[in-house]
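Peer 1: Dropping the sequence and predicted coords here.
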Amino acid sequence: MRFVPVKTLSVLAALLIGACSSAAANGTNTSPFMATTGRTAQPIGHHEFCIRNTAECATHARSNKRVQLTAELWNMLVEINSSVNSSIRPVTDQDLFGKPEVWVYPTESGDCEDYVLLKRKILADSGWPIGALLITVVRQQSGDGHAVLTVLTDRGDLILDN
C-alpha cells in the first residue's frame, strides 16, 4: 500500500479545515456532502462528446453510489489527480480547436472538462464505480462555467480540479 506524504495530507487537511471554517463563519451547511436540487441540462460539449464516444456514454450508472474511502483508494485518488494535472498542459478549446467548447480526452493539452474526462476514465478503468464519479459544472464568480470531477465517498464529496 502506498501512502501520501504527510506534507500533502497536511495541505489537504488545512484546505478542508479552512473550507469548513469559512462555511461555519458564513452560517452555511458544513456537511461534507454536497446538497443538490433539481435537474440540470447536459452541457452541449458533453452531448457532442457522447455522440463521438457512444460506448463511453452508454453506461447508465446508479447515481449517488458512494465509495468507501480507504487509505489505498485515497492514495490512488491523489496520485491520479496529481498525475493528470501535471501531464496535461492547460489550453483553451478556442486555442486548441478554434471553437469555444470541445470535450475530448486530452493527450498533451486541454481545458477543465478534458482534465475531468481523463480523470474519470482512469478512475473508472481502475475499478471506481462510474456512479461515484460525477462531472460537475460550476459557475465561477466571473460567471464562466468550470468543470470539476466530484467523487462521492462515505467521508464526503471530494472535488478534483485542475
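Peer 2: That came in fine, so what should we check first?

Peer 1: can we go C-alpha only for contacts and neighbour counts from here?
Peer 2: Will do.

Peer 1: which residues are in contact with the strand ranked longest in the chain?
Peer 2: Using DSSP state E, we find that the single longest strand of the chain is strand 145-153. The contact list for strand 145-153, computed with CA atoms under 8 Å, 6 or more residues apart in numbering, reads 64-69, 112-113, 116, 119-120, 132-140, 157-162.

Peer 1: One more to weigh against that first structure:
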Amino acid sequence: MASDVGANASVANGVDVAYASVGGDTSIPYGWVEFCQRYRGECEASGKVADVNLTEASMREVHQVNTFVNHAVEAVSDMEHWGVVDRWDLPMDGKGDCEDYALMKRKLLIERGYPRSALLVTVVRDEQNEGHAILTVKTNGGEFVLDNLTDEVKPVSRIAYRFVKRQSQQDPNVWVALGPVSAQKFAAR
C-alpha cells in the first residue's frame, strides 16, 4: 500500500525509534523559496496531516527510492552546476547536491502515494558541522532519514547529525526549529 512507509529489513522488534523535538517557527531557507517559484505544485500544503504506516513493505519501498536517487544523481556543487552558491532544484539532468537529492526523493515518494505531510525536507549539521539537507520520513513508528551519503535508511536516533530545522507537517512553506532526538522502543508489525 502506497501510504505505508517501508525502508529496510533492519526495522525489527525492539529497535529504538525516535522523533526530532519540534520547536517554533523559524526562517525558511531561501533555496526553498526560489524552488517554490519554479515548482509551485511541489510546494502546496496537502490540507491534512498524516504519518506513514511503518511496515516492512513500506520501508522496502522507501529504501528503493533512496537507493535509486542516490545512484541516479551525480553529486555536484551548485557553483559547479548552476554557477551560484545555493540553488534548490529537482536533478532532472542527473546532477545535484544534497537538497536536490532530498527534493527528488520527496517527489518520487509523493508520486507513489505517500503523504506529502510525512515527507519533510530537513536541514542538519553534519559531522564536520557543515550544512546538509536530508529527507525525513515521519511514520507512526518514528522518523527515518533518507540521505544522499548512504543508501541505508536510518532512524533519526542513529545518525550523527545535529538537527536544525525542517518543514512543518501542516504546511511545507512553514519551517520549524528542531531540537534533540527522543528515542523509544518500537515493535515492528
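Peer 2: Cool, got the structure. From a predicted model like this one, the values you see are computed outputs, not experimental measurements.

Peer 1: Got a TM-score for the pair?
Peer 2: Between these two chains, after superposing, the TM-score reads 0.78 (TM-score structural alignment, normalised by the length of the first structure); 140 aligned residues with a CA RMSD of 2.2 Å.

Peer 1: ok so, going back, what range in the second structure does the longest strand of the first structure sit on?
Peer 2: Mapped onto the second structure using TM-score structural alignment, strand 145-153 of the first structure spans residues 131-139.

Peer 1: and the helix or strand following the longest strand of the first structure, how far from the second structure on average?
Peer 2: Next along the chain after strand 145-153 of the first structure, taking DSSP states H and E as the criterion, comes strand 156-160. Relative to the matching residues in the second structure, strand 156-160 of the first structure has an average distance of 0.4 Å after the fit, by mean CA distance after the TM-score superposition for the first structure.

Peer 1: one step back: pull out the buried residues from the contacts of strand 145-153 of the first structure.
Peer 2: With neighbours counted using 16 or more other CA atoms under 10 Å, the contacts of strand 145-153 of the first structure contain these buried positions: 65-67, 112-113, 116, 119-120, 132-137, 157-158, 160-162.

Peer 1: Mark which of those residues are part of strands, please.
Peer 2: Using DSSP E, these in strands are 133-137, 157-158, 160.

Peer 1: Val121 of the second structure contacts Ala102, doesn't it?
Peer 2: Yes: using CA atoms under 8 Å as the test, Val121 of the second structure is close enough to Ala102 to be in contact (6.5 Å).

Peer 1: quick one: Val102 of the first structure and Cys50 touch, right?
Peer 2: No: counting by CA under 8 Å, Val102 of the first structure stays clear of Cys50, with 11.4 Å between them.

Peer 1: what about these two, which has more around it?
Peer 2: Comparing Val102 of the first structure with Cys50 by other CA atoms under 10 Å, the one with more neighbours is Val102, at 20 against 16.

Peer 1: which position in the second structure aligns with the more buried one?
Peer 2: So Val102 of the first structure corresponds to Arg87, using TM-score structural alignment.

Peer 1: Let's verify its match: helix, strand, or coil?
Peer 2: Here Arg87 of the second structure is recorded as coil under DSSP: H, G, I helix; E, B strand; the rest coil.

Peer 1: Could you say which helix or strand holds the nearest residue to it once chain neighbours are set aside?
Peer 2: Spatial nearest neighbour of Arg87 of the second structure, chain neighbours left out: Gly31 (5.5 Å); criterion: CA to CA, 6 or more residues apart in numbering. Taking DSSP H and E as the definition, one finds Gly31 of the second structure inside helix 30-38.
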